[in-house]
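S.K.: sequence first, predicted model second:
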Amino acid sequence: MTQQRIASIHRVTGETDIAVTVNLDGTGVASIDTGVGFFDHMLTALARHGMLDLDIVAKGDLHVDFHHTVEDTGIALGQAITRALGDKRGVRRFGHALVPLDEALAEVVVDLSGRPFIAWTVDFPAPVVGEMDTELFEEFFRAFAMAGMMTLHVTNKAGRNCHHIAESAFKAAARALRMAVEPDPRASGVVPSTKGVL
């Protein structure tokens, strides 16, 4: 797999203006500015632990709430990863990770299946972390999975602290995604499906 796996998306709606560039073969360098501090922290962790170079600038209607910015960032990032993957020849396709953060433990499993689906089993003991509604984490991952054309299972297996629960989920997603998009040295040039297409 010698081609550059880099893609950019610029998504503009009446509610948001979002520019995303992703390099699947990066070193985890991130430049993130969504206007939502805790969300920036989570996306930086996604880049670092997924070994993705990630550049995101999002301008949204934060005076309304954070929903549109978070969801549309998920859409744009999913689209960028889909574009960077191309026809998915030579990738591992599947990825999984269990990641702890102190008392919290998250499990994420991903399949670059071309069939978007999310199973979300994460409970937060409080409605807000930082200034961010905890319900928005599901909105982000749903948008990301749908636009990324992937099956994504996110499960919180332990945790009491909302910050730790969210961060363990993002880090587990990062590690699972890193595994799934990696070149498979035993399947170079092969689409990892009996169908011949993903």
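M.R.: That came in fine, so what should we check first? Numbers count the residues shown, from 1 in each chain.
S.K.: going by C-alpha atoms from here, please, whenever you check contacts or count neighbours.
M.R.: Noted.
S.K.: who's in contact with the spatially closest residue to A19 that is not a sequence neighbour?
M.R.: Nearest non-adjacent residue to A19, counting by C-alpha to C-alpha, 6 or more residues apart in numbering: H10, 4.4 Å away. H10 sits next to 17-20, 76 when contact means C-alpha atoms under 8 Å, 6 or more residues apart in numbering.
S.K.: restricted to strands, list those residues.
M.R.: Counting by DSSP state E, the part of those found in strands is 17-20.
S.K.: and the two most separated of those residues?
M.R.: Longest distance between any two of the ones in strands among the contacts of H10 is 10.2 Å, between D17 and V20; criterion C-alpha to C-alpha.
S.K.: which one's more surrounded, those two?
M.R.: V20 (22 against 17; other C-alpha atoms under 10 Å).
S.K.: please, which helix or strand holds the spatially closest residue to that one that is not a sequence neighbour?
M.R.: If the residues on either side of it in the chain are set aside, V20 comes closest to I56, at 4.6 Å by C-alpha to C-alpha, 6+ apart. If you go by DSSP states H and E, I56 is part of strand 53-60.
S.K.: ok, and here's another one to check against it:
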Amino acid sequence: MRQANLERVTTETRVSVSVDLEGSGAYDVRTGVGFLDHMIEQLSRHSLIDLTVLCEGDTHIDFHHTTEDTALAIGAAISQALGDRKGIQRFGSALVAMDEALSRAVVDLSNRPYLVWKVDFSRDKIGEFDTELFREFFQALSQTGGMTLHIENHYGTNAHHIAESCFKATARALRQACEIDARKADAVPSTKGRL
């Protein structure tokens, strides 16, 4: 069973995460930041990764620590659930539209963290959420998830739609990359013999 549970505790946040890579996209997300919850729910639903995320953070300061630490915990849990990454497809890509916005995500579960972020927002905030925190989320996710992640918004005008299309594209790419390759279920997908 490709599942993991972990807790990340700092002086700024307390995050508890559980993931099931063989799930159906069921989620229970409570970070104290409404828009972040909404985006993580999209990540779960469209990746088919069951995800429980509970966070108590210093949101009286701002949403930075909650956003970053939540993503660090989710990435670490995904990596733990992947184990030695034997049998996975490893690569995934998706192009997702949301109304006028179109975004692409490409992932390599290479165990070599790297983020390429080509997304611009015309607004600094969506509600109370700082749009610059989306990059922080995906940077943290790729770091502890051991993934190379490229996210690019091709076009769009509505900031909510741009952000959501990025999360949905990442979810679909992750779903593809995490799936077991029936033709090579017993092998690590690398000529190195390990990831």
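M.R.: Arrived safely. Just so we're clear, the structure is a prediction, and the values are computed from it rather than from any experiment.
S.K.: tm score of chain vs chain?
M.R.: Laid over one another, the chains give 0.99 as their TM-score (TM-score structural alignment, normalised by the length of the second structure), with 195 aligned residues with a C-alpha RMSD of 0.4 Å.
S.K.: quick one on the thing from earlier: for the residue nearest to V20 of the first structure, give its distance to D111 of the first structure.
M.R.: From I56 of the first structure over to D111 of the first structure the distance is 24 Å, taken as C-alpha to C-alpha, to the nearest Å.
S.K.: over to G35 of the first structure?
M.R.: 30 Å.
S.K.: look at the two and report which has more neighbours.
M.R.: More crowded of G35 of the first structure and D111, by other C-alpha under 10 Å: D111, with 23 against 17.
S.K.: so the more buried one touches R93, yeah?
M.R.: Yes. In this structure, D111 of the first structure is within contact of R93 by C-alpha atoms under 8 Å, at 5.8 Å.
S.K.: need the residues touching each of the two.
M.R.: A180.
S.K.: so which residue is smack in the middle of the second structure?
M.R.: In the second structure, the C-alpha nearest the mean C-alpha coordinate belongs to L141, at 5.5 Å (C-alpha atoms, centre = their mean).
S.K.: that residue pairs with which position in the first structure?
M.R.: Here L141 of the second structure is matched to F144 in the first structure, going by TM-score structural alignment.
S.K.: swap in K168 of the second structure?
M.R.: With TM-score structural alignment as the criterion, K168 of the second structure matches K171.
S.K.: would its match count as being in a helix?
M.R.: Yes. According to DSSP: H, G, I helix; E, B strand; the rest coil, K171 of the first structure belongs to a helix.
S.K.: who's in contact with it?
M.R.: 45-46, 49-50, 99.
S.K.: helices - which of those residues land there?
M.R.: Secondary structure assignment by DSSP state H places 45-46, 49-50 of these in helices.
S.K.: can you map out the strands along the first structure?
M.R.: 6-12, 16-23, 30-33, 53-60, 94-101, 104-111, 117-121, 128-129, 132-133, 151-158.
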